[in-house]
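Sequence and predicted structure are below.
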Amino acid sequence: MPMESDVVHIPQGSVLRLLDGEKEFLLKAFEPRGISTGCIDFQQNIVSFPQAYVGYINLPTRRIMIDPKHNGVNLRHIIRIYYFLYSSDSSDLDDPIYDVDSGGTFDIIELFISELDKVAKKGLPVEYREGRENLQYLRGNINVVQTMMNKQLGRRDIFDCSFDELSRDITINQVLYKAYNKAIRIMDMEKASLLNRDFGDISDIYQVPQITLNTNTMYCKKALTLAYMILNDLSVSDYGNQAYGQNFLVNFDRLFEDFIKKILVTYSGDYNFTYWESEKQYAVCSGADYDDYFKSYIPDMLYLYQENEMPISAFGILDMKNKTSKPFSNADVYQMFFYANELHSKRVILCYPAGREQQNAVLKFNNEDFSLKQIHGVYINIAGDTSKEFKENINMFIDKIKALM
């Protein structure tokens, strides 16, 4: 891993000149995220990092830290949002998991191994699973018909038994094991060997399920969240000679959208906040040179959506804009006008992240003929280093939104 002196910090969406040999490793980091190679100027050895992404990329001789563009916000605050999305319920905002360690590491694998070690020392979670086996002795419930057949066939293990037994081969451990296998090349080999013994009877999985934690598995919360980070947003680059680097890239735009959705759906206490799972058609395009095709749209979030009415409508529209510039860009205003027209909406709110507490903004239109009279901008402070501040910022944001609705 590059030393601290070899760490280069750049703001989100910046341009960086590459050193010789770095393009190939950058392409490997971009590929799993579906990032276009068009952002790399191969002639000039320059990369324009996509605006949406934050995180870090380990190159053979240096680490590139892509910092959030909001003043006061760093990658640790982004990781906290990830914890919130993957591990929270409506009653745990005071959990120490939301405290930000200002002197702690950014390294996702290092964090994961530390948490996985804590889980392993306490013991991997177990569940009762039904087993069935032919035995020389009675265990659990005997299956009489099959047992009689075994006896007639002269089998040594004649008792066909069904029984419950504790098993560690359960979904939460399978997810942890899958993340461990992805991280193993970056790990200290002694630590990797010790942890591997804990996963000796855990099955490999191909698809990663979403785990619902309960009181018996809550102690795995942080390790599980870091496992999802590794599986979803981290890639490993092979430098050759058994040297490897990790790349952690998070689509901050999408993360912020999911963050606001979960806040309002889960924590607001108002069940009128909803969102669509798929786009809806609003027009058909026809032309002499191509087949007809449909145009569609999907707002980020709706309030009081009336699907069964004709025409469909929503009292309010909320859209998430991860920007540091002044609110209400022309493109955003045009987009909101269209959404409001389609859904006959009376309220439109743009939600912005911030690194400090900011007052609401409002855009009032001069033209009195517009059906939409104004657009509101509401900020949520995603900085602050304690779980108390995190909880207060979330509740303050909820109050602002509900007051406007």
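Structure received.

going forward, measure contacts and count neighbours with C-alpha atoms only.
Will do.

how near is the residue nearest to residue 311 when sequence neighbours are not counted to residue 299?
With Cα to Cα, 6 or more residues apart in numbering as the criterion, residue 311 has its nearest non-adjacent residue at 8.0 Å, and that residue is residue 343. According to Cα to Cα, to the nearest Å, residue 343 stands 10 Å off from residue 299.

Isn't residue 165 up against residue 131?
Yes - shown here, residue 165 and residue 131 form a contact pair, counting by Cα atoms under 8 Å, at 6.8 Å.

got a list of what residue 400 touches?
Applying Cα atoms under 8 Å, 6 or more residues apart in numbering to residue 400 gives the contacts residue 378.

hey, where'd the strands end up in the stretch 201-350 of the chain?
Along the stretch 201-350 of the chain, the stretches classed as strands by DSSP state E, counting those that start in this stretch are 234-240, 243-251, 273-274, 280-287, 290-297, 301-306, 313-320, 347-354.

which element is the spatially most central residue of the chain on?
Central residue of the chain (Cα atoms, centre = their mean): residue 82, 5.4 Å from the mean position. Here residue 82 sits within helix 75-87, counting by DSSP states H and E.

ok, structure two:
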Amino acid sequence: MEINLKQGESIALEPEEVESFIGICNAYGIKFHKYFNSVSNIFTFPLPFVGYIKLLGKDIYIQPRHEKFTLAEVFMMKLCSFNLNQEAIIVESFQDFISYGNHLPALTELFVKELTKTIKKGMPLEFKKRAVRTENFSGNVNILQTQLNLFLKKKKPVVTTKDNLTIETPIGFLFNKAVEKIKTSINPADYHFFIEHLPSSAPKDLRFIDKIDIARNALHTSRCVQLAKAILFDLIPVNLKGKDLGEAFLINYDYLFEHFIAHVLMTSKAGYLFSKPKIPTKYAEFFKDEKVNEKEVLPDIAYNEMNVGLKIKYNGVLDVKNKYPSIFSNGDVFQVLYYSQKFNSDRAILIYPSAETQCYTKLELEEKIPVEVYACYFNIKSLSDGSFVKERERFADEILSLLC
């Protein structure tokens, strides 16, 4: 049975499904009882989440509330967030996923298929202490210095221009971790085949996994790498009382869009001028329950941050809103106007998703407020129509032109 929902919609749970949903919610940091009506057995999905839950005999798809956007496009955005310097390669290598639309297949099935293919074709050579082979990786290696370091038996011989090129990030280790996570959900024959062919010597933690970077000449491995990361960071195998029941893959779409836009700007040609504030700034306090309570603000993205005395100043504040097609809600406008006042900025930009490429919109304020407010749009469909690189550059250039 297939059930299609929009973000924030509800579903009636069978009694035997409640425990599975509790486990899924706990894994994603969702407070189950906040969204579950125990009288009617109705569960309402938290508004930011999209994705799927596949149980025995039931596939539940939580689709973007914006009808022009698909789960496949959100999934592409998620994959791009794993390799923050190789979005163009990822978008190119996963173009066939667009045909899935709002009905993504199980990631475990996709991963098993891609990993089998990768093993049969051969993985790019990994770094070894006695042999440095880098032709299948991105980045530049200082071969002469590396060979000298090998001769001198230095502990970390590889000298590169990118931290992702180290002997501490073997791809086989990444695949091993993903296989171990889903081993109860895949065919035992596939599991033993993978364990037999994948190298196992590697660090015992995940600290280096996000640094694994695959170049264009190893696209068949790149697909497998991205799926492995999706499994490790976002997929939850659903297993109840030793019985495999399926899997869940949920994405906080609001957070993802904000993170994605911040990265697009911070890796643009003037990316050094953009930053993502991490420490909230206090703007008020009140006394209640015999203690002082503070109120704080934290803009999504800041432009040209400076310290002026003891205060922080931004030349521009940007806030990302995953809303479509409406723009300039009162709450959004008041929010960025206050940000501008608090951080002494004369430019404020609200960023929205769009289903086509379009120019910015300026908000004409009636009051004489010394702040210019704009809405800018990133075309989500560029992830599926082949225009991503062009759209990324256009968007970053437009934002910069409004702030300069």
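Ah, there it is. Here the structure is a predicted model, which is why all the values come from computation and not from measurement.

Buried residues, the lengthiest helix in structure 1. List them.
In structure 1, taking DSSP state H as the definition, the longest helix is helix 387-404. For helix 387-404 of structure 1, a neighbour-count test (16 or more other Cα atoms under 10 Å) marks 387, 389, 390, 391, 393, 394, 395, 397, 398, 401 as buried.

And the fifth one, what's its match in structure 2?
So the one you mean is residue 393 of structure 1. Aligned counterpart of residue 393 of structure 1 in structure 2: residue 391 (TM-score structural alignment).

ok, that match - contacts?
By Cα under 8 Å, 6+ apart, the neighbours of residue 391 of structure 2 are 357, 378, 379, 382.

what sits up against stretch 354-361 of structure 2?
Residues from elsewhere that reach stretch 354-361 of structure 2 (Cα under 8 Å, 6+ apart): 68-69, 324-325, 374-381, 391, 398.

now those residues: which count as buried?
69, 374, 375, 376, 377, 378, 379, 380, 381, 391.

now, the most widely separated pair of these?
69 and 374 (23.2 Å; Cα to Cα).

which residues in the stretch 1-150 of structure 1 form helices?
22-30, 75-87, 108-122, 144-152 (DSSP state H, counting those that start in this stretch).

Report the buried residues of the longest one.
The neighbour-count check on helix 108-122 of structure 1 (16+ other Cα under 10 Å) flags 108, 109, 110, 111, 112, 113, 115, 116, 117, 119, 120 as buried.

tilt between that helix and strand 234-240?
Computed with axes from the mean of the first three to the mean of the last three Cα atoms, to 10 degrees, the direction of helix 108-122 of structure 1 lies at 110 degrees from that of strand 234-240.

Any idea how far helix 108-122 of structure 1 is from the middle of the chain?
On the basis of Cα atoms, centre = their mean, to the nearest Å, helix 108-122 of structure 1 sits 19 Å off its chain's mean C-alpha point.

how many degrees apart are that helix and helix 75-87 in direction?
Using the same axes, to 10 degrees, helix 108-122 of structure 1 lies at 50 degrees relative to helix 75-87.

how about the helices of the stretch 1-150 of structure 1, which one is nearest residue 212 of structure 1?
That would be helix 75-87 among the helices of the stretch 1-150 of structure 1, by Cα to Cα, at 8.4 Å.
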